[in-house]
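# fold the following, please.
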Amino acid sequence: MLLIRCPHCGNRPEIEFHCGGEAHIARPETPSEMTDQHWAEFLYYRTNPKGMHAERWQHRHGCGRWFNALRDTVTDKFAATYEMGSPRPDLAATPAPARTA
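I've put the predicted structure just below:
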């Protein structure tokens, strides 16, 4: 079973979580001034990268809080989780965990 690290509760099984889509998408400041095409792009068009992707997750069957996660869409492994409102972590600057035998 896949374990996901909730920033508030620690490692928990994947069945406790719900994905809420792409992270770091800001709502337009003046939506009434947007064209229908731009509004549709904001509502429906998302990136779908192969590789690392920032997503919003909810610990639905735990604390109920939302958080962001960096997940590799190829391997389905989570590289990092962080609280909402925090900047996206720079994985290149993060040292790799020590390997144990």
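
# switch to C-alpha atoms for all contacts and neighbour counts from now on
Noted.

# which residue, other than its chain neighbours, is closest to residue 70?
residue 54 (4.6 Å; Cα to Cα, 6 or more residues apart in numbering).

# packing partners of the helix or strand hosting that neighbour?
Taking DSSP states H and E as the definition, residue 54 sits inside strand 52-58. Here strand 52-58 touches strand 18-22, strand 66-72, going by 3 or more Cα pairs under 8 Å, 6 or more residues apart in numbering; DSSP states H and E.

# before we go on, could you also do this sequence so I can check it against the first one:
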Amino acid sequence: MLINHPILGPRDASEFVYLGDANLIHRPDWQAEDALAQFTKYGYLRDNPAGEHRELWFHEQGDRSWLIVTRNTLTHEISKVEMARDVASAEGRSK
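Sure thing, here's the model as predicted:
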């Protein structure tokens, strides 16, 4: 499987480490009243979708960047690759 890195171009998936659901970039507020419940959900409860899914990948064997990869979990077709820092910044501005 090839991942089209936004800066480096097409790279083999073996250069990356899959780290799970892209929602992991949204850490719970540690000072919230229900912080324990939020972190329990954050750390242990995950969806296992069939179809298009946003995933977090780390370019371990390259520039060590974090990517958000939108991939169909049934066909492994990748429809979008974004820098995680850009996604996190854009979502932070929209709040």
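
# identify whichever of the helices and strands packed on strand 52-58 of the first structure lies nearest to residue 11 of the first structure.
strand 66-72 (13.1 Å; Cα to Cα).

# what do we get in the second structure for residue 13 of the first structure?
For residue 13 of the first structure, the aligned residue in the second structure is residue 12 (criterion: TM-score structural alignment).

# its match and residue 91 of the second structure, how far apart?
28 Å (Cα to Cα, to the nearest Å).

# repeat that for residue 1 of the second structure.
From residue 1 of the second structure to residue 91 of the second structure the distance is 28 Å (Cα to Cα).

# repeat that for residue 39 of the second structure.
20 Å.

# before we move on, back to that, buried deepest among the helices and strands packed on strand 52-58 of the first structure, which one?
strand 66-72 (a mean of 22; mean count of other Cα atoms under 10 Å).

# give me the mean deviation of whichever helix or strand comes after it from the second structure.
Sequence order places strand 78-83 as the next helix or strand after strand 66-72 of the first structure, per DSSP H and E. Here strand 78-83 of the first structure, set against the second structure after superposition, deviates by a mean of 0.8 Å using mean Cα distance after the TM-score superposition for the first structure.
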